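Engineer: Test case, fold it:
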Amino acid sequence: MSSNSLGISIRLSVMMFLQFFIWGGWFVTLGSYLGNNLQATDAQSSMAFSTQSWGAIIAPFIIGLIADRFFNAERILGVLHLIGAVLMYMMYQATDFANFYPYVLAYMILFMPTLALVNSVSFRQLTDPSKQFSKIRVFGTIGWVIAGIVISALAWDSQQGAQEGMLKYTFLMVAICSAVLGIYSFTLPKTPPQVDKGEKVTISDILGLDALKLLANKNFAVFFFSSVLICIPLAFYYQITNPFLLEIGMSNATGKQAIGQVSEVVFMLLLPVFLTRYGIKKTLLFGMLAWAIRYVLFAYGNADSGTWMLLIGIALHGICYDFFFVSGQIYTDSKAGAKIQSAAQGLITLATYGVGMLIGFWAAGQISGMYTNADGTHTWENIWLIPAGFSVLVFILFSVFFKNEKVAYKQD
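Structural biologist: Model prediction:
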């Protein structure tokens, strides 16, 4: 690797580290912060988490209409993060949910497009993305892990820290990091639009509606709707795991949740082996089943003798995410032709992080509210068994209606 290529790889790795440090630095503990600092109800917490889904739904407009056609990707990335720093600071200062919600909604509408922008900047600078990108993207996972470790090391997420309102400092920390990445983005290699500014653009182009033709294939349609359904229990993990762990008294909860991201790296390396040996159907089923097992472990685990159950449940994140979402992206890519590859991936993202998780966040708020006791604690066993049962149902439907097929996977 030339010194110039190494230099670009380092710069892109720093970008990825900051990007996911920012996301992991507040989103993991958001549920705990809302309950302890803003006295938000379970329904209000679901509203806050749903902003991620609204951001995912709106993101294609920002990327397709603006980023892909008029301005350099690195400049838009910088502007979005600088505005995000201001919004994060306003979230840090908010004293009640009514003041907090407009800022988190605006922030997520601006943040979700940055996930595509950091990929765009990276792909355009790499000479062989299939071999180089994973080595850069892993620094994003490292950033998410370190954010969790920092929060636990400072005891912001301890029971005492949460009760004293220290979780609000996660927003101040992220505001500073967002400002740093905003400024840093303007130093990244130039990534201009690749399309003719005068080219006519339609709503269909922006949303990638041409990819809808893939649903005519029965197997892909089963996969598509199963993806939406499995994202409903997925939302429970993001929304209520941290409040759950803090409420039952687990120490260093946020740091321990980072085990899930470490697991993600490990199983990412094992994914080609599973796809080759077991095929796409069984690999996807492994991912679905892992969600059910995880939630059963959460239902019956505790912070004392049952801590091992909680830790295994967290560690299953690698199988849950990689074996379903990453293998699903590979399957989608294999079904889409060159013309609609990007559109197909965008359609899956909109359906899962957008529609599926939007329903899931609402359901998590309703169900956790249903099992809230008079003293404010929750009957967690009942809460976790519901998404566990739903995951099993999706597992059964997918196993019956999806027919196995060979999917090419290019290993480095």
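
Engineer: Please make it C-alpha for all contacts and neighbour counts, starting now.
Structural biologist: Will do.

Engineer: looking at this, residue 69 is in a helix?
Structural biologist: No - counting by DSSP: H, G, I helix; E, B strand; the rest coil, residue 69 is not found in a helix; it is coil.

Engineer: burial of it, as a residue count?
Structural biologist: By other Cα atoms under 10 Å, the residues close to residue 69 number 19.

Engineer: can you give me how far stretch 361-371 is from the chain middle?
Structural biologist: 20 Å (Cα atoms, centre = their mean, to the nearest Å).

Engineer: Show residues contacting that stretch.
Structural biologist: 41-47, 49-50, 232, 235-236, 239-240, 378-380, 382-383 (Cα atoms under 8 Å, 6 or more residues apart in numbering).

Engineer: Please indicate which of those are buried?
Structural biologist: 41-47, 49-50, 232, 235-236, 239-240, 378, 380, 383 (16 or more other Cα atoms under 10 Å).

Engineer: Return the subset of those lying in helices.
Structural biologist: 42-47, 49-50, 232, 235-236, 239-240, 380, 383 (DSSP state H).

Engineer: Among those, pick out the one closest to residue 254, please.
Structural biologist: Closest approach between those and residue 254, by Cα to Cα: residue 240, at 12.3 Å.

Engineer: Proceed likewise with the subsequent sequence, for comparison:
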Amino acid sequence: MKTNTGISLAIMMFLQYFIWGAWYVTLGTYMSEHIKVADIDTKIGDAYMALAIATMISPFFVGMIADRFFAAQKMMGVLHIGGAVVLYLATMVFDADVFFWVVLLYSILYMPTIALSNSIAFQHMTDPGKQFPWIRVFGTVGWIVAGFLISGMGIEKSSNTFVIAAAASVALGLFSFILPNTPPKKDTGGSAGKALGVEAFALLKDKAYLIFFIAAILICVPLSFYYGFANKFLNEIGMENAARNMSFGQFSEAIFILAIPFLFNRIGVKKMLVIGMLAWILRYVAFAYGDTGSGTWLLYAGIILHGVCYDFFFVTGYMYTEKKAGEKIKSAAQGLFTFATYGLGMVIGTKFSGYIANSYVTEGGHDWKSIWFVPAYIAIGVLIYFILFFREKKQIQSKA
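Structural biologist: Take a look at the predicted model:
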């Protein structure tokens, strides 16, 4: 891969995830400040659900339209410029129901660009296995920089988060048109079933994979609590620079991901997934008992555990899915796993987390201890289910 190409792809990844990190982390905090309704936590859950719905829709868009008829970099440019307009419009909406549709519209524009950016990167690499992680890490850096910027400017509760995201979206939209040309694929077999990865349903005939697949959907419920309410929780209990501090979770993610291939081959998939689920339990217990006094270390522990929570379950899950699927249906299997987790699982989780948070509203804010124990109990339930029923052949667990 040429140096100039690598630099272009790194900038693309940086901006791609900077945009997402600039508005997504603080969305619940922003809504609580600017959208005045009695059941605001339910509305926050709905807003995060919009992104999950878009995740379920985007495979059809990419697989049936973008991949077949348009150069990937041009399609990405149009979507990001359109997304910038919607992000700016979000600052003018104060009705909760209208705001949901604005977030949904933006998410439908944004989510396909993740697959498009990956496609652009892969098609211009000489050795994707070695080169992609070094390019993708700039996306994590972008998310971290967004968190530090939002906190440093003191705008976590301000509509300026959307303005900054919109400006970055325009920048990436324009930059996309000078990215390396990535023409449409000649033959994608663009059926709805193939776009969604339906052919990968054959994997669910394998009992071990079916048990894992159900666990993956269920663990998205605890995940939804973190995405939707962690920033609001930290701000409400008085933590300064909450968005910046939450970026330590991305630092942790970047560090732990380096250990995944080594541990996957050493200790096997079941132990990896169990460690991931244990981390979910520990995180929410830490949040339940943490405070901005002597319990501050518990808040930081809960944030830093993000790397273990995410990498040891979801990254390991993608690796396990790839090994189970084999070369023929590998892409379809990854698409199905994403649809089930970040689509279906997050739709269930975001709706449920909003309902739970709204159930524990108090006069001074929320009974956060009771709220955080709910995802902890769910994670315990999923862990017990997984330990009891998951049985995998040793060659899959240890296979390089």
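
Engineer: quick one on the thing from earlier: between which two of the ones in helices among the buried ones among the contacts of stretch 361-371 of the first structure is the distance greatest?
Structural biologist: It's 50 and 380 that sit farthest apart of these, by Cα to Cα, at 21.4 Å.

Engineer: Residue 40 of the first structure touches residue 97, doesn't it?
Structural biologist: Yes - here residue 40 of the first structure reaches residue 97: they are 6.4 Å apart, a contact under Cα atoms under 8 Å.

Engineer: who touches both of these two?
Structural biologist: Joint contacts of residue 40 of the first structure and residue 97 (Cα under 8 Å, 6+ apart) are residue 34.

Engineer: ok, which stretches of the stretch 251-400 of the first structure are helices?
Structural biologist: Using DSSP state H, counting those that start in this stretch, the helices of the stretch 251-400 of the first structure run over residues 253-257, 259-300, 307-315, 317-321, 327-335, 341-349, 357-370, 380-401.

Engineer: quick one: which of those helices is nearest residue 77 of the first structure?
Structural biologist: Short answer: helix 341-349, nearest of the helices of the stretch 251-400 of the first structure by Cα to Cα, at 18.6 Å.

Engineer: Report the mean deviation for that closest one after fitting onto the second structure.
Structural biologist: After superposition onto the second structure, the mean distance of helix 341-349 of the first structure to its aligned counterpart is 0.5 Å, using mean Cα distance after the TM-score superposition for the first structure.

Engineer: Contacts for that helix, please.
Structural biologist: 56, 60, 207-212, 224, 227, 329, 332-333, 336.

Engineer: Tell me how far the residue nearest the centre of the first structure lies from residue 65 of the first structure.
Structural biologist: Geometric centre of the first structure, nearest residue: residue 353, 7.6 Å, by Cα atoms, centre = their mean. For residue 353 of the first structure, the distance to residue 65 of the first structure (Cα to Cα, to the nearest Å) stands at 20 Å.

Engineer: in which helix or strand would I find residue 169 of the first structure?
Structural biologist: helix 169-185 (DSSP states H and E).

Engineer: for residue 142 of the second structure, same thing?
Structural biologist: helix 128-152.

Engineer: who touches residue 55 of the second structure in this structure?
Structural biologist: For residue 55 of the second structure, the contacting residues are 108, 111, 339, 342, 343, by Cα under 8 Å, 6+ apart.

Engineer: can you tell me which residue in the first structure aligns to the third one?
Structural biologist: Under the alignment by TM-score structural alignment, residue 339 of the second structure pairs with residue 350 in the first structure.

Engineer: what does residue 145 of the second structure give?
Structural biologist: With TM-score structural alignment as the criterion, residue 145 of the second structure pairs with residue 146.

Engineer: Nearest residue to that match in space, ignoring adjacent ones along the chain?
Structural biologist: Distance criterion Cα to Cα, 6 or more residues apart in numbering; nearest residue to residue 146 of the first structure, sequence neighbours excluded, is residue 21 at 7.1 Å.

Engineer: what packs against the helix or strand harbouring the one you found?
Structural biologist: Under the criterion of DSSP H and E, residue 21 of the first structure resides in helix 3-24. Judged by 3 or more Cα pairs under 8 Å, 6 or more residues apart in numbering; DSSP states H and E, the packing partners of helix 3-24 of the first structure are helix 97-125, helix 129-153, helix 169-185.

Engineer: Switch the ones you listed over to CSV, and while doing so, append distance to residue 86 of the first structure to every line.
Structural biologist: Formatted as CSV, these follow (distance: least, Cα to Cα, whole Å):
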stretch, distance to residue 86 of the first structure
helix 97-125, 9
helix 129-153, 20
helix 169-185, 7
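
Engineer: quick one, which of these is nearest to residue 258 of the first structure?
Structural biologist: Nearest to residue 258 of the first structure, of those and by Cα to Cα, is helix 129-153 at 4.8 Å.

Engineer: Could you give me the buried positions within the following helix or strand past the closest one?
Structural biologist: Downstream of helix 129-153 of the first structure, the first helix or strand assigned by DSSP H and E is helix 159-163. If you call a residue buried by 16+ other Cα under 10 Å, then helix 159-163 of the first structure has these buried ones: 159, 162, 163.

Engineer: how about the counterpart of residue 301 of the second structure in the first structure, what does it touch?
Structural biologist: The alignment partner of residue 301 of the second structure in the first structure, by TM-score structural alignment, is residue 312. Neighbouring residues of residue 312 of the first structure by Cα under 8 Å, 6+ apart: 294, 297.

Engineer: Could you check how far residue 312 of the first structure is from residue 259 of the first structure?
Structural biologist: Between residue 312 of the first structure and residue 259 of the first structure the distance is 9 Å, computed by Cα to Cα.

Engineer: shouldn't residue 31 of the first structure be in contact with residue 235?
Structural biologist: No - the criterion here is Cα under 8 Å, and residue 31 of the first structure misses it with residue 235 at 12.0 Å.
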